[in-house]
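In: Could you look at this predicted model? Sequence included:
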Amino acid sequence: MAQRHVDLVGYRVDAVDGHVGRVDRHSVYLDERHILVDTGVWVFGKEISVPMSAVADLDEDGRTVRLDMTREQLKQLYRDQTAAYFPTGS
């Protein structure tokens, strides 16, 4: 069975324990294994690259992506990604 492409841009994103943001329009520049989540003011207005493997459910009618992660796990993912791009020390 062939997979079909679903454009997730603008979809609401919920963690296990609450709303975290929306799929950012810049997701189209990532590979198909990640989505870029715009967290708005929740994590200081940042974007987090979330692996598709963290998607627990996709509700196309409700335009919602449900993640198999908590809000705290997403914050840690953001911290890890930031550290990878801006390492400290020498």
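Out: Received it, and whenever you're ready, just let me know what you need.
In: hey, let's count contacts and neighbours off CA atoms from now on
Out: Will do.
In: What separation do you get for residue 57 and residue 85?
Out: Residue 57 is 29 Å from residue 85, where distance means C-alpha to C-alpha, to the nearest Å.
In: Repeat that for residue 33.
Out: The gap separating residue 33 from residue 85 is 19 Å, by C-alpha to C-alpha.
In: Looking at residue 57 and residue 85, which is more packed in?
Out: More neighbours surround residue 57 than the other of residue 57 and residue 85, with 12 against 8 (other C-alpha atoms under 10 Å).
In: Comparison target below:
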Amino acid sequence: MDRSCIVVDTGPWIFGRQVLLPAGVVSRIDSESRTVYVNCTKDEVKAAPGHRGGQHDSDVASIRLAEQYYANRHM
């Protein structure tokens, strides 16, 4: 099964972190302003499972963890 995800940076370099979101939470993309809109709150994104770039790019367990996190809300 193909699983699509996006990686979101939650803030500044030192204080932020990257989280993995299932592509299904994307509500729209504004290519002009280079903005991706998602169907979840800022707090939900910040509380999402973490992602370390380059380590989990094809890690099915990490993708499933993110899917399970968001499945309890609306997916």
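Out: That came through fine. Predicted model only: the values in this text are computed from it and were never measured.
In: TM-score for the pair, please.
Out: Once superposed, the chains reach a TM-score of 0.53 (TM-score structural alignment, normalised by the length of the second structure), with 51 aligned residues with a C-alpha RMSD of 2.8 Å.
In: How about the helix or strand residue 65 of the second structure falls within, which residues are buried there?
Out: Residue 65 of the second structure belongs to helix 60-71 when elements are defined using DSSP states H and E. Neighbour counts using 16 or more other C-alpha atoms under 10 Å place 62, 63, 65, 66, 67, 69, 70 of helix 60-71 of the second structure among the buried residues.
In: Identify the residues contacting the last one.
Out: The reference is to residue 70 of the second structure. Shown in contact with residue 70 of the second structure (C-alpha atoms under 8 Å, 6 or more residues apart in numbering): residue 22.
In: And the second one, by the same measure?
Out: By C-alpha under 8 Å, 6+ apart, the residues touching residue 63 of the second structure are 3, 5, 20, 22.
In: how close does the residue nearest to residue 69 of the second structure when sequence neighbours are not counted get to residue 19 of the second structure?
Out: Setting aside the residues directly before and after it, residue 69 of the second structure is nearest to residue 48 in space (C-alpha to C-alpha, 6 or more residues apart in numbering), at 6.9 Å. Separation of residue 48 of the second structure from residue 19 of the second structure (C-alpha to C-alpha): 6 Å.
In: All set, thanks.
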